[in-house]
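*Asks:* Here is the input, now give the coordinates:
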Amino acid sequence: MSRIAVVLFNLGGPDSLDAVEPFLRNLFRDPAIIRAPALVRHLIGHRIARRRGPEARDIYRTIGGRSPLLGGTEAQAAALGRALEDLGEVEVAIAMRYWHPMSEAAARKIAAFRPDRIVLLPLYPQFSTTTTASSLAAWRSAAGAVGIAAPTHAVCCYPRAEGLVAAHAALIEPLLAAAAEAGEPRLLFSAHGLPKRVVARGDPYQWQVEETARRIVAGLGREALDWAVCYQSKVGPLAWLEPSIAEEIERAGRDRVPVVVVPVAFVSEHSETLVELDVTYRDHARAVGVPAYHRVPALGTHPSFISALADLSRGAFTASSVSGLDSGEGGRLCPGVHRCCPLAAQ
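*Replies:* Take a look at the predicted model:
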């Protein structure tokens, strides 16, 4: 019987209020986030964590004193393991990037399991150098340190996977109907933002987010649907991707149209959905005259999404090449201008 391992990558979140500042330090010391020499990066990370710590603790205090991200990811891992049982003995490990369990713990777990094959599967549907690339680099270091040598296949992205799109559409439909009671709704696809200079260097994230949104709109099959892509969670003084969700909410207020907000790049509930979208921007919508505000749940363990993850895993396990990287569609997705695409050389 085959021994199959899947490593799920996610951001991670503090598991207590005391963990908030260490979590932020880990985040802002990552060279994929702060592109500076190590000493400078560590000083910047420490300063940002100290400055943002009190506000971040207040945010986590409102949702129970900890991030719900690990629990949600554990539920996804369990559901994926059940979906892959027919492949043999399956171990699904979680590798968080900035808080426990991180890649080192996941690598020890996988090494003890002694798998025949491994698939690396990010819970970031859209690739970015700041998320997936950083997680894969951390995994390679951790796996090398414990001597993992099993054939490994990584999925870099899946922005238009059929199950991903179907899950979003299924969750959006009832809220579009509810919002229509207040007028013709506008669908806002909200993704975590990035500094514009990251995208200018060739990062394909923005293009992939827009591609996901286009596929979902097509899957909804509604003619003349009013929709837009926007971005949230800006940090620091740099110019970030636009429009912001605040700007789109203000436009909806001027137009007096209800909004349905979709967390298009988040597959699990966490502070940026439960606080930023559910509280901060709901209050903002009310203040600027939006007649109704509805937020679509994150995908979580929606059966269509878990089916997508299972299909991506099966594709990796049955690939003709036992080591490598692909998009889940058998080749490069991103237009050539996106030179940071991990498949740029293929």
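
*Asks:* contacts, neighbours, all on C-alpha from now
*Replies:* Fine.

*Asks:* mind listing the strands for the stretch 101-250 of the chain?
*Replies:* Here the stretch 101-250 of the chain has its strands, by DSSP state E, counting those that start in this stretch, at 117-122, 152-155, 186-192, 226-232.

*Asks:* Buried deepest among those strands, which one?
*Replies:* Mean neighbour counts were taken over the strands of the stretch 101-250 of the chain using mean count of other CA atoms under 10 Å, and the top value, a mean of 25, falls to strand 117-122.

*Asks:* which residues sit in contact with residue 143?
*Replies:* 104, 107, 108 (CA atoms under 8 Å, 6 or more residues apart in numbering).

*Asks:* Try it again at 7 Å.
*Replies:* By CA atoms under 7 Å, 6 or more residues apart in numbering, the contact list for residue 143 reads residue 107.

*Asks:* how about this one, so we can line them up?
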Amino acid sequence: MKYLGQESDFANSNAKTGVLLINLGTPERPVCPSLRAYLAEFLMDPRVIELPSLLRAILVRGIIVNVRSHKSAATYREIWTENGSPLMLNTVQLGEATAALLDDNFHVEVAMRYGEPSIEKQLSKLHHAGVRNVIAIPLYPQYSGSTNGSTFDAIGKAFRKQRWVPNLQFVSDYYQYDSYIKAIGDSILAHWQKHGRSQKLIMSFHGVPKKYIERGDPYQAQCEQSANAIADHLRLASDEWMLVFQSRLGAQEWLTPYCDQTMKALPQQGVTSVDVICPGFSADCLETLEEIKGENKEYFLKAGGQKYNYIPCLNDSPAHAALMAEIIRDHTRK
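*Replies:* Okay, here's the model as predicted:
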């Protein structure tokens, strides 16, 4: 293997600290070929689908990619903007807003775990800029091996190509940050002030297979801690909110309660108005805009619900950028 060298001054003690904000990713365009490539890269990750490689390839390349690419392309087209993917746009703008809060000692880049700009490409950019310290922040507040762990794998794979590996601060999670809880809580309060408050607040987190938790993944516990902290910030009674999990894939059991089943059942329990937020998503994307804002709203209203409000992710809000800057400064001091 030919290792990537570095032309910067070895004795330079004033090199900038590189910051890499990393989100999940998005297809390049909302068309079938792009979806096929994106889904294959995403679902072939052994951290995402924990099966032997041959079985995973048969499932993903032989079945899922062929079955889901057309439908996924159509749903992506529904949320696509004139500026492209909402997730990409919001993440790039978050990077710019975060950089504006930091001094010239920091060099901020944005990367995607799947698709472009890749982690390897953006680490190479930091490398050529002479960065000797890197702070990597996967934009998932709660740790899961299928997201944060996979991101670490990709960083390690990229570093294997570098002759001179930089110092790395990897932020494995940030669900415990008071500024994170406050930012989510304050966004809910702002929504209530503008639109009024519904009977129940629903906090929806991305689901994972239950067996991942049984094998030691801390994700469920961190989601529960986050939801409880947000409810405490809002001073909600236990019957005024609930936690659900969304986006399950396949027939195996995932974390419950399931969001879609909950939305179909709530009206029968006398709950006719809900506010829904996704605290585990840093930026609005297909899973929040199409699945939660659209699909689950339809389930709720068809079941007899009367009012369904979706509260957006933190996206590129000032509070989100301030949270990122706080995390970066904390890890610079370590």
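
*Asks:* Send over the TM-score of the superposed chains.
*Replies:* TM-score of the superposed chains, computed with TM-score structural alignment, normalised by the length of the second structure, equals 0.89; 315 aligned residues with a CA RMSD of 1.8 Å.

*Asks:* what's in contact with the helix ranked longest in the second structure?
*Replies:* Scanning the second structure for the longest helix, with DSSP state H as the assignment, gives helix 178-195. Under the contact criterion CA under 7 Å, 6+ apart, helix 178-195 of the second structure has outside partners 229, 230, 233, 234, 279, 311, 319, 320, 323.

*Asks:* what's the counterpart of the third one in the first structure?
*Replies:* In the first structure, the position corresponding to residue 233 of the second structure is occupied by residue 219, as judged by TM-score structural alignment.

*Asks:* What sits closest to the counterpart of residue 94 of the first structure in the second structure if chain neighbours are left out?
*Replies:* Matched to the second structure by TM-score structural alignment, residue 94 of the first structure sits across from residue 110. Nearest non-adjacent residue to residue 110 of the second structure, counting by CA to CA, 6 or more residues apart in numbering: residue 21, 4.8 Å away.

*Asks:* What's that neighbour aligned with over in the first structure?
*Replies:* Under the alignment by TM-score structural alignment, residue 21 of the second structure pairs with residue 8 in the first structure.

*Asks:* Make sure that match is indeed in a helix.
*Replies:* No - applying DSSP: H, G, I helix; E, B strand; the rest coil, one finds residue 8 of the first structure to be strand, outside a helix.

*Asks:* what's the spacing between it and residue 79 of the first structure?
*Replies:* Using CA to CA, to the nearest Å, we find residue 8 of the first structure at a distance of 12 Å from residue 79 of the first structure.

*Asks:* Which residue of the two possesses the greater neighbour count?
*Replies:* With neighbours defined as other CA atoms under 10 Å, residue 8 of the first structure and residue 79 compare such that residue 8 has more, 25 against 19.

*Asks:* can the strands of the stretch 101-250 of the first structure go into JSON lines with extra columns for distance to residue 256 of the first structure?
*Replies:* What follows is the strands of the stretch 101-250 of the first structure, written out as JSON lines (distance: least, CA to CA, whole Å):
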{"stretch": "strand 117-122", "distance to residue 256 of the first structure": "38"}
{"stretch": "strand 152-155", "distance to residue 256 of the first structure": "42"}
{"stretch": "strand 186-192", "distance to residue 256 of the first structure": "10"}
{"stretch": "strand 226-232", "distance to residue 256 of the first structure": "13"}
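
*Asks:* circling back to that earlier point, would you agree the match of residue 21 of the second structure is in contact with residue 95?
*Replies:* Yes - using CA atoms under 7 Å, residue 8 of the first structure is in contact with residue 95, at 6.0 Å.

*Asks:* Nearest residue to the middle of the first structure?
*Replies:* Geometric centre of the first structure, nearest residue: residue 124, 3.5 Å, by CA atoms, centre = their mean.

*Asks:* And that residue? What does it align with in the second structure?
*Replies:* Residue 124 of the first structure maps onto residue 140 in the second structure, by TM-score structural alignment.

*Asks:* who's in contact with its match?
*Replies:* Applying CA under 7 Å, 6+ apart to residue 140 of the second structure gives the contacts 148, 173, 280, 281, 282.

*Asks:* who touches the longest helix anywhere in the first structure?
*Replies:* Using DSSP H, we find that the single longest helix of the first structure is helix 38-61. Helix 38-61 of the first structure is contacted by residues 17, 20, 21, 24, 25, 28, 29, 34, 66, 67, 271 when judged by CA under 7 Å, 6+ apart.

*Asks:* can you tell me what part of the second structure the helix or strand following that helix aligns to?
*Replies:* Moving toward the C-terminus from helix 38-61 of the first structure, the next helix or strand (DSSP states H and E) is helix 69-83. Using TM-score structural alignment, helix 69-83 of the first structure lines up with residues 87-101 of the second structure.
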